[in-house]
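> The sequence isn't on hand, but the structure is:
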C-alpha cells in the first residue's frame, strides 16, 4: 500500500524539484545537510521511542502516513478530537523550513519534501537528526535542550528519561508560571501512553519470535554437549 500510494506524490515531487517549484531544491539540500551533520549526535536507541511515540507505522510508509491521514480526516468530520498524521520526516522538514502555517500549500510542500528526503537518507538518520533539532519547551531546544534535561552523555540516559523527552515533542514545556499545572498533567498522561505503547510493541515482538520458532525447539531446546 505504502509504495503504490506514495508513487504519485514522489513523481510529482521529482517533477517540481526539477522545475525548482516552491524552492524545493534548496530546501531539500538543507534538509539533507542537517541530517548528515546532526544524526551522529543522538544515540540510536532514542529512535525506537520516537517511533513508538510519534510514528508507529514508520516501517510501512515512505515519508507520509496514508493511514494516519485518512484517520485524521475521519476524526475531523466525526468528532471534536483533533488527531495529527505527521510522520517523523514531516516533523523534521517542518522544523528545518520553519514553516508552521496552517494552509494546504504548506502541508503539500511538507509532504513532498518528506517523501523526497526519504529517498535520499534512511529513516534512522532522519529520526536522529530530528531529535537533535526539535523543540522541547521554553529555552529547551535541540541537543542542548536534551543535555539540560538528562546531562551531556546521552548514552547513559534511562528509559524513563528518554520517554520523558519524547513526551515533550507533543507537549513542550511552557515558560515558567504559564500553565505549568496543566502541562504537568498532559505530560504525565503522554509519558504513560508512550510506556504502554512501548510495552505493546515489545509484546508483539516477543509473540512474533515465539510464533516463528519451531515448537519442538521451544519445548526441548538442544543442549550443547560437545564442550
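Ah, there it is. On a predicted model such as this, the values are computed, not experimentally measured, just so you know.
> Could you use CA atoms for every contact and neighbour count after this?
Fine.
> how about the residue minimising distance to the centre of the chain, what does it touch?
The residue lying closest to the centre of the chain (CA atoms, centre = their mean) is residue 88, at 3.3 Å. Counting by CA atoms under 8 Å, 6 or more residues apart in numbering, residue 88 touches 51, 54-55, 58, 63, 126-127, 130.
> make it 7 Å
Residue 88 is in contact with 54-55, 127, counting by CA atoms under 7 Å, 6 or more residues apart in numbering.
> name the helices or strands packed onto the helix or strand harbouring residue 164?
Here residue 164, judged by DSSP states H and E, is contained in helix 159-170. If contacts are counted by 3 or more CA pairs under 7 Å, 6 or more residues apart in numbering; DSSP states H and E, helix 159-170 sits against helix 45-54, strand 135-137, helix 180-212.
> Rebuild the ones you listed as CSV, extending it with distance to residue 34 and mean neighbour count.
Shown next, in CSV, are the helices and strands packed on helix 159-170 (distance: least, CA to CA, whole Å; neighbours: other CA atoms under 10 Å):
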stretch, distance to residue 34, mean neighbour count
helix 45-54, 17, 20
strand 135-137, 15, 21
helix 180-212, 27, 14
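> Against that first model, consider the following:
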C-alpha cells in the first residue's frame, strides 16, 4: 500500500506539467483537443458496459500493470521504452487510456504529434472518468481480431463453454495478437504464450495479495 502511494505521488509529479498543457489545449481547442475529447466521452457514455472483474484484472496485467497508479500516461514506461529504442529494441508504453483514445479517434500514424495528442487526451479522460469506466469502455470497442470488435462480438464468435481465467487471459492476449481470419500455427503459439504469461501475472499478484492479507490479519 505504501509503495503504491509513493508511486502515485511520483506519477503526479511527472504528470502535472502535461496536465497543465492538456487543460490549456482544451480551453483553446489546440489540435482539436476539445473535439477529440468530446468524441471520447461520448464513446464512454455509449459503450460503458459491465464486465467480470477477472477480465478487467487480466486487462491491466496484460496491457497496463501500473494502470492504477498513473494519471493516464505511464511516464516510467515511456522512459523505459525510450531506452529500449536506443538499444535497438521495440517496447510499448501505451496505457489503457491511450489505447482507448487511439481506438476512438482512429489516429495510428507513427508521429510525435499523434503521440502527444494521445497523451493529452488520456490525462483529460483520466480526470473525468474512473479507471474502471475507461477499461470497460475500451473492452467494448477494442479490436480482437477478424470480425471481433469489442468483447461482445468476441463472445459471440468464440461461444466459449466456460468463462475462466484462461479464457479471459486469452481475450486480453488478442489485443497484442489479434486473431486472424484463418488461424496459423505461428499465431496460435504467440497467443498461447501470451495467454499463459497473463495468467501467471494474475495468479502471482493474487497470491501476493492473499499472503499480505493473512499477514495483516495475524498482526492485528
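Nice, I can see it. Everything numeric here is computed off the predicted structure, so don't read it as measured data.
> quick revisit: in structure 2, point out the residues matching the helix holding residue 164 of structure 1.
Mapping helix 159-170 of structure 1 onto structure 2 (TM-score structural alignment) gives residues 165-176.
> so what corresponds to residue 66 of structure 1 in structure 2?
By TM-score structural alignment, residue 66 of structure 1 lines up with residue 75.
> Its match and residue 82 of structure 2: what is the separation?
As for residue 75 of structure 2, its distance to residue 82 of structure 2 is 10 Å (criterion: CA to CA, to the nearest Å).
> Same check on residue 69 of structure 2?
Counting by CA to CA, the gap from residue 69 of structure 2 to residue 82 of structure 2 is 20 Å.
> Residue 148 of structure 2 now?
Taking CA to CA, one finds residue 148 of structure 2 at 32 Å from residue 82 of structure 2.
> between these two, who's got more neighbours?
residue 148 (21 against 16; other CA atoms under 10 Å).
> how about the more buried one, what's its match in structure 1?
With TM-score structural alignment as the criterion, residue 148 of structure 2 pairs with residue 140.
> Tell me who's in contact with that match.
Counting by CA under 7 Å, 6+ apart, there are no residues that residue 140 of structure 1 touches.
> Pull up the aligned stretch in structure 2 for stretch 102-115 of structure 1.
So stretch 102-115 of structure 1 sits over residues 110-123 in structure 2, by TM-score structural alignment.
> Return the set of buried residues in that stretch.
Under the neighbour-count criterion of 16 or more other CA atoms under 10 Å, stretch 110-123 of structure 2 has 115, 117-123 buried.
> Looking at the residues you listed, spot the one nearest residue 7 of structure 2.
Closest approach between the buried residues of stretch 110-123 of structure 2 and residue 7 of structure 2, by CA to CA: residue 123, at 16.8 Å.
> all strands in structure 1, in order from the N-terminus.
135-137, 140-141 (DSSP state E).
> Let's have the ones you listed in JSON lines, adding distance to residue 10 of structure 1.
Below are those laid out as JSON lines (distance: least, CA to CA, whole Å):
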{"stretch": "strand 135-137", "distance to residue 10 of structure 1": "28"}
{"stretch": "strand 140-141", "distance to residue 10 of structure 1": "31"}
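> Per the alignment, name the residue of structure 1 opposite residue 16 of structure 2.
In structure 1, residue 16 of structure 2 lands on residue 7 (TM-score structural alignment).
> Quick check: the gap between that match and residue 128 of structure 1.
25 Å.
> try residue 143 of structure 1
Taken as CA to CA, the span from residue 143 of structure 1 to residue 128 of structure 1 is 10 Å.
> which one of these two has more residues nearby?
Between residue 143 of structure 1 and residue 128, counted using other CA under 10 Å, residue 128 has the larger neighbour count: 24 against 21.
> The more buried one maps to what in structure 2?
Residue 128 of structure 1 maps onto residue 136 in structure 2, by TM-score structural alignment.
> so what's its match up against?
Contacts for residue 136 of structure 2 were tallied using CA under 7 Å, 6+ apart; they are 48-51.
> Most neighbours of all those residues, which one?
Going by other CA under 10 Å, residue 48 tops the contacts of residue 136 of structure 2 with 19 neighbours.
> How about that one: what's its closest non-neighbour residue?
residue 137 (4.7 Å; CA to CA, 6 or more residues apart in numbering).
> What's the local residue count around the one you found?
25.
> what's the answer for the one 10 residues further on, then?
For residue 147 of structure 2, the neighbour count with other CA under 10 Å is 13.
> likewise the one 3 residues further on?
Per other CA under 10 Å, the neighbour tally for residue 150 of structure 2 reads 18.
> what's the spacing between it and residue 135 of structure 2?
Using CA to CA, we find residue 150 of structure 2 at a distance of 12 Å from residue 135 of structure 2.
> same question, residue 5 of structure 2
Distance from residue 5 of structure 2 to residue 135 of structure 2, by CA to CA: 21 Å.
> Pick out whichever of these two has more residues nearby.
More crowded of residue 5 of structure 2 and residue 135, by other CA under 10 Å: residue 135, with 25 against 11.
> okay, now residue 87 of structure 2: neighbour count?
9.
> need the contact list for it.
Applying CA under 7 Å, 6+ apart to residue 87 of structure 2 gives no contacts.
> circling back: among the strands of structure 1, which is nearest residue 201 of structure 1?
Nearest to residue 201 of structure 1, of all the strands of structure 1, is strand 135-137, at 24.7 Å by CA to CA.
> quick one: that closest one to structure 2 mean distance?
Once the two models are superposed, strand 135-137 of structure 1 sits on average 0.5 Å from its counterpart in structure 2 (mean CA distance after the TM-score superposition for structure 1).
> Quick one: residues contacting the nearest residue to residue 125 of structure 1 once chain neighbours are set aside.
Among residues not flanking residue 125 of structure 1 along the chain, residue 39 sits closest, at 5.3 Å (CA to CA, 6+ apart). Counting by CA under 7 Å, 6+ apart, residue 39 of structure 1 touches 125-126, 128-129.
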